[in-house]
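Q: Below are the sequence and a predicted model; questions follow.
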Amino acid sequence: MKKAILLVLFVFSLSLFAQEKFIIYTYHNHSPFINSQNSGLSYDVVRYLNTQAKGKYLFELKVIPRSRLNYILKPWINKDCLKIRKCDANWMVLWVNQKWGFGQDSLSNFSWTALLQDSNVIISSSKADFYYTKPEDLIGKKLAGMAGHRYLGIDDLVDSGKIKRINGNTEVENLKVVLSKRVDATLLPKSTFEYYQKTNTEFKKLYASDVSHQDYMRNIMTVPQNKELIAYFNSLDLSEIFK
């Protein structure tokens, strides 16, 4: 009996040793991606990938600021990892798009696996306030933005004084400012706004524009060298994560 137990423990230790570990980075530390400890879509992705891997891979989530991610990815973006240094390739990034500051050659420099179709929408206190179809519809309005975020087509109008922008530190803070009518509108990912409407009855009073400010795909990003990992992603039905 003792020998059998030792054999099981030995086989188990070998299986752990054989696992290839990947760090999953995300800087999206707000709902629905991170709701609380071990809760949110990012954790759902990790659990799904680990379950489907059946011991071949071990995925571990790390939530870090975008500035830290930029530092980690800098040698990959500059292509130093292919020329003058050896870099750890066992990583991936969740919820990102190739247009979001990952270098001019981001589409070919990295591998992209589609994960979630999303959009940015304009949130106002009522549909009667104004009808949004384009950034110019915000002229003369007061907009609550997220500190450190840039908004295509809107920032130029802010810089020219045509839109007044104030910055908040959280999405909930900005929604409350809209609710109190201290600003005319804010801009949020549709996925985030829908989550907050489900979890906070107050926010059901707010209105999301029918016309989005931007539409985009949120992807899993890694490096093309991870061919087996990418093939693993392609073998999965990632839509199961959101059911």
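A: Yep, it's here.
Q: From here on, just use CA atoms for contacts and neighbour counts.
A: Noted.
Q: wait, Phe102 sits on Ile77?
A: Yes: counting by CA atoms under 8 Å, Phe102 does reach Ile77; the two are 6.5 Å apart.
Q: Pull out the buried positions in the lengthiest helix in the chain.
A: Secondary structure of the chain per DSSP state H: the longest helix is helix 2-18. Across helix 2-18, burial judged by 16 or more other CA atoms under 10 Å covers no residue at all.
Q: so where do the helices sit in this structure?
A: Per DSSP H, the chain carries helices over the ranges 2-18, 41-53, 66-77, 106-109, 155-159, 171-179, 190-199, 227-234.
Q: what comes into contact with the longest helix of the chain?
A: Helix 2-18 has contacts (CA atoms under 8 Å, 6 or more residues apart in numbering) with Gly55, Lys56.
Q: mind checking how far it is from the chain centre?
A: 38 Å (CA atoms, centre = their mean, to the nearest Å).
Q: Burial-wise, tell me which of the helices of the chain comes out on top.
A: helix 171-179 (a mean of 20; mean count of other CA atoms under 10 Å).
Q: Not counting that helix itself, show me its contacts.
A: Contacts for helix 171-179 (CA under 8 Å, 6+ apart): 30, 123-125, 144-146, 168, 183-186, 188, 196, 203, 205-206.
Q: One more pass at 10 Å, please.
A: 30-31, 123-126, 142-146, 166-168, 180-189, 192-193, 196, 200, 202-203, 205-206 (CA atoms under 10 Å, 6 or more residues apart in numbering).
Q: next up, a second structure to put side by side with the first:
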Amino acid sequence: MKKSFYAWVLALHALSFGAAAETLPVYNTYLTPPYVVGDGGLAADTVAYMNKKLDGKFELKLNNLVRARLNFVALDSKDFKGAVLFMAPMFVGDNDKTKYNWSDTLIKDGNAVLSPAASKFSYSGPEALDGKLFVGVAGYRYAGLDDKFGKSIKREDVSNEESILKRMVEGKGDVALMAHSIAKYYVKQPEFSGKVNIDPKPYSTFTRHVLISKANPELSAELQKIVKEAEKDPAWKAITAKYGL
């Protein structure tokens, strides 16, 4: 009788273990607000939202890392079975969407044109930047402008986006480009509010998506469903509103 009881308990534990959700990595390469804010931020809130919707089918674990590491740990790895947040096909050379699976639009974004509020600079097109001192982030490429740097546009680099805002406030730069989602967050902070201008005309627009490994069609189907339904979900709307998106 005791042997039967113990066998039943062991079988129950085995079933419970077998039913445990598979933990999969989800990567975020944007290490600045609003994507990372202290111990939280948009990336953490997005993963929490998705885990709730997955309801135990999978367990997503957020990994924040610099963009240079993403190819090594995920995109070029045969073991990659997770996802990457806030990406666009053009960011990873997948314009025809054949290398990876892609969700519907997660958030709408673009590249905003920033300038010191006191300068009254008005952006009318790329030619408006000629003769200006452009402040960029070291290592960043700026489509449509790289060939002009050192010629018609002088460029000076800083270490991150927040430093760009500081240069604008100090009047040590004429113009900069920054993801609209990041710029909107920063210009609402007391030290930058009213001191940095975001031009109404964006330099470019794009949409951010979830990149999902083709090696995991089950996860792909679940995340695509979650993102597709998020647009009308009050819970997701509350998250994006929290970060001014």
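A: Happy to help now that I have it. Everything quoted here is computed from the prediction, not taken from an experiment.
Q: Would you pull the TM-score for this pair?
A: In this superposition the chains share a TM-score of 0.83, using TM-score structural alignment, normalised by the length of structure 1; 224 aligned residues with a CA RMSD of 2.4 Å.
Q: Mutual contacts of Phe102 and Ile77 of structure 1, please.
A: Counting by CA under 10 Å, 6+ apart, the residues touching both Phe102 of structure 1 and Ile77 are Asn70, Asn109, Phe110.
Q: Touching, the first one and Thr26? I think so.
A: In this case it means Asn70 of structure 1. No: in this structure, Asn70 of structure 1 is not within contact of Thr26 by CA atoms under 10 Å, at 11.4 Å.
Q: For structure 2, just list every one of the strands.
A: Ranges of strands within structure 2 are 22-28, 58-64, 83-87, 101-102, 107-116, 133-137, 154-158, 176-179, 196-198, 204-212, based on DSSP state E.
Q: counterpart of the longest one in structure 1, which residues?
A: Here strand 107-116 of structure 2 aligns to structure 1 at residues 116-125, judged by TM-score structural alignment.
Q: chain center to the matching stretch, what's the gap?
A: 14 Å.
Q: Please apply the same query to stretch 30-48 of structure 1.
A: 11 Å.
Q: who touches the equivalent of Leu157 of structure 1 over in structure 2 in this structure?
A: Taking TM-score structural alignment, the alignment pairs Leu157 of structure 1 with Lys148 from structure 2. For Lys148 of structure 2, the contact set (CA under 10 Å, 6+ apart) comprises Leu129, Asp130, Lys154, Arg155.
Q: do you know how far Lys148 of structure 2 is from Ser122 of structure 2?
A: 19 Å (CA to CA, to the nearest Å).
Q: Then Tyr49 of structure 2?
A: In terms of CA to CA, Tyr49 of structure 2 sits 39 Å off from Ser122 of structure 2.
Q: With Ser213 of structure 2 instead?
A: 42 Å.
Q: More neighbours: these two, which one.
A: More crowded of Ser213 of structure 2 and Ser122, by other CA atoms under 10 Å: Ser213, with 22 against 16.
Q: Trace that one over to structure 1, please.
A: Looks like Ser213 of structure 2 aligns to Val223 there (TM-score structural alignment).
Q: Just give the nearest non-adjacent residue to Ala183 of structure 2, would you?
A: Spatial nearest neighbour of Ala183 of structure 2, chain neighbours left out: Ala112 (7.3 Å); criterion: CA to CA, 6 or more residues apart in numbering.
Q: so who does Leu229 of structure 1 touch?
A: Glu20, Phe22, Tyr57, Asn90, Met92, Thr222, Val223, Ser235.
Q: Touching, Ala118 of structure 2 and Gly194? I think so.
A: Yes: with contact defined as CA under 10 Å, Ala118 of structure 2 reaches Gly194; the gap is 9.4 Å.
Q: In structure 1, what sits opposite Phe58 of structure 2 in the alignment?
A: Phe58 of structure 2 maps onto Tyr57 in structure 1, by TM-score structural alignment.
Q: same thing with Gly82 of structure 2?
A: Checking TM-score structural alignment: Gly82 of structure 2 goes with Trp91.
Q: neighbours around that match, how many?
A: Around Trp91 of structure 1 there are 17 residues (other CA under 10 Å).
Q: how close does the closest residue to it other than its chain neighbours sit to Tyr57 of structure 1?
A: Using CA to CA, 6+ apart and skipping residues adjacent in sequence, the residue nearest Trp91 of structure 1 is Ile23, 4.7 Å away. Counting by CA to CA, the separation of Ile23 of structure 1 from Tyr57 of structure 1 is 11 Å.
Q: more crowded one of the two?
A: Neighbour tally, Ile23 of structure 1 and Tyr57, criterion other CA under 10 Å: the higher count belongs to Tyr57, 19 against 16.
Q: Contact partners for the more buried one?
A: Tyr57 of structure 1 touches Leu16, Ala18, Gln19, Glu20, Lys21, Phe22, Leu49, Asn50, Thr51, Leu229, Tyr232, counting by CA under 10 Å, 6+ apart.
Q: And those residues, which is closest to Phe242 of structure 1?
A: Distance to Phe242 of structure 1 across these (CA to CA) is lowest for Leu49, with 13.1 Å.
Q: need the contact list for the closest residue to the closest one other than its chain neighbours.
A: Take Leu49 of structure 1 and drop its neighbours on the chain: the residue closest to it by CA to CA, 6+ apart is Phe59, 7.2 Å away. Shown in contact with Phe59 of structure 1 (CA under 10 Å, 6+ apart): 19-24, 45-51, 53, 90-92.
Q: do Asn35 of structure 1 as well
A: Counting by CA under 10 Å, 6+ apart, Asn35 of structure 1 has contacts Asn29, Leu41, Ser42, Tyr43, Tyr195.
Q: Contact partners for Arg68 of structure 1?
A: Arg68 of structure 1 neighbours (CA under 10 Å, 6+ apart): Tyr27, Lys74.
Q: can you tell me how far the spatially most central residue of structure 2 sits from Pro34 of structure 2?
A: Nearest to the mean C-alpha position of structure 2, counting by CA atoms, centre = their mean, stands Phe86 at 3.5 Å. Using CA to CA, we find Phe86 of structure 2 at a distance of 12 Å from Pro34 of structure 2.
Q: okay, and the common contacts of those two?
A: Contacts common to Phe86 of structure 2 and Pro34, judged by CA under 10 Å, 6+ apart, are Ala43.
Q: Having no further points to raise, I will conclude here.
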